[in-house]
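Student: What follows is a predicted structure for the sequence shown.
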Amino acid sequence: MTKLIVLITIAIILLFVFIIILIYAIIKKSKRLLWLSALSLALLFCTGTYTLYYGLKKGKEKTLSITKNAFEKAFPKFDSETPDTESNKKHFSDFLKVNITPDVKNIYCFDDTFGQDADFMFAFNCDSLTTIKIIEHHLLKKDSLAGNDSESLQHDFFWWDKKKIRELECFSWDSNNEGKNIHKRFWYDQKLKKAYYFEFDL
């Protein structure tokens, strides 16, 4: 911003210099002053062109920055590398529909919304009371078999233990809409106090 102000100031000074020299050249009828005014005009043109270019460049960068920040604020990314980011906490609340109480931590999440079908994965630590709230809110029913029927749809992350999930009780819910259906799967490791939530549509 400081550079832009300096450039504008120089351009204004060059404009006044050009006008003054031109007036003197006309009054004195001096070719030397006319050449000098032409030179000051050329400097003014170059400085003005660069100032315009620089101003547009900075304006574009500022606009892109504001747009990016606004987009990230409205649609925060799913952070699969770092736990407990503000965006992960927001997505946790949006998807799981429970408050983030002190027992809820190490929240990792991931989304895959490319293509025709979408899926969302959450892994986090919590106590059994929080799992009861999640199960009740989402109307999840206990499956007769451990594990799940959706492992092939899940992605591989260090925080998503597929092997462990196969051994855990699965709670599920499936919509009965015509066309694309939403499916929810939930597992809880009582020993490690770790929960896994998987939501996908087909």
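Tutor: Structure's in. What do you need? Being a predicted model, the structure only gives us computed values, none of them experimental.
Student: all contacts plus neighbour counts: C-alpha atoms, from now on.
Tutor: OK.
Student: From the contact counts, what lies against the lengthiest helix in the chain?
Tutor: For the chain, the helix with the greatest residue count under DSSP state H is helix 31-74. For helix 31-74, the elements it packs on are helix 2-28, judged by 3 or more Cα pairs under 8 Å, 6 or more residues apart in numbering; DSSP states H and E.
Student: so who does the residue nearest the centre of the chain touch?
Tutor: With distances taken as Cα atoms, centre = their mean, E72 lies nearest the centre of the chain, 3.5 Å away. E72 sits next to no residue when contact means Cα atoms under 8 Å, 6 or more residues apart in numbering.
Student: structure B:
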Amino acid sequence: MNNRIYFLILLWTAFSSCQHFDSGKPDTDSNRKRLEEYLEIGLTRDVNHIYCDGDLGPDYSVLFSFNCDSSTVGRIIKKKNLRISREYDDGLFFSEEFSWWNKEKIAEIKPYVNIKRGKLSQYLWYDKKANKAYYQELGF
């Protein structure tokens, strides 16, 4: 009986700590929390219309799309140690299609990147006219 209770508690703990992404609805508490976790910055009032999705596991990938002003982009660049790419780069392939992940717009913008070969890749695209940011992180 004690083993069964222990197993149920362990199972509940594992599932309750799982990250949740609301890819179909913007600005949920979960999306705000995920964005703060991955960007490692406090969210300010300018950050809204947050969409995200993730594929977690040993090799994880997350996508975020959100509106913000250029000062927030500057904080992200500094925190993540991103550098402007010399070329246009649309990041790495993500298996699912989302209406909020604008591949055509991303292809027109030089991203800020931080690539640690074999460990982590981070991309940030910022559409200045629309105040729209796209962030992709991949862990290996």
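Tutor: Looks like it arrived, so ask away. Just so it is clear, the structure is predicted and the values come from calculations on it, not from any experiment.
Student: And the TM-score between these chains?
Tutor: The TM-score (TM-score structural alignment, normalised by the length of the second structure) is 0.84; 131 aligned residues with a Cα RMSD of 2.1 Å.
Student: can you pull out the helices in the second structure?
Tutor: Assigned by DSSP H, the helices in the second structure fall at 2-16, 29-39, 70-80, 103-107.
Student: coming back round to it: off-centre distance for the longest helix of the first structure?
Tutor: Put simply, helix 31-74 of the first structure sits 30 Å off its chain's centre (Cα atoms, centre = their mean, to the nearest Å).
Student: Please report how far Y123 of the second structure lies from N3 of the second structure.
Tutor: Distance, Y123 of the second structure to N3 of the second structure, by Cα to Cα, to the nearest Å: 45 Å.
Student: Kindly report the same for S61 of the second structure.
Tutor: Counting by Cα to Cα, the gap from S61 of the second structure to N3 of the second structure is 35 Å.
Student: more neighbours, these two?
Tutor: Under the neighbour definition other Cα atoms under 10 Å, S61 of the second structure and N3 were set side by side, and S61 has more, 21 against 8.
Student: Mind telling me what the more buried one corresponds to in the first structure?
Tutor: Following TM-score structural alignment, the counterpart assigned to S61 of the second structure within the first structure is D119.
Student: show me the contacts for that match.
Tutor: Each residue near D119 of the first structure by Cα under 8 Å, 6+ apart is listed here: D111, D112, T113, F198, E199, F200, D201.
Student: Swap in 6 Å and give it another go.
Tutor: Counting by Cα atoms under 6 Å, 6 or more residues apart in numbering, D119 of the first structure touches D111, D112, E199, F200.
Student: Of the residues you listed, which count as buried by neighbour count?
Tutor: D111, E199, F200 (16 or more other Cα atoms under 10 Å).
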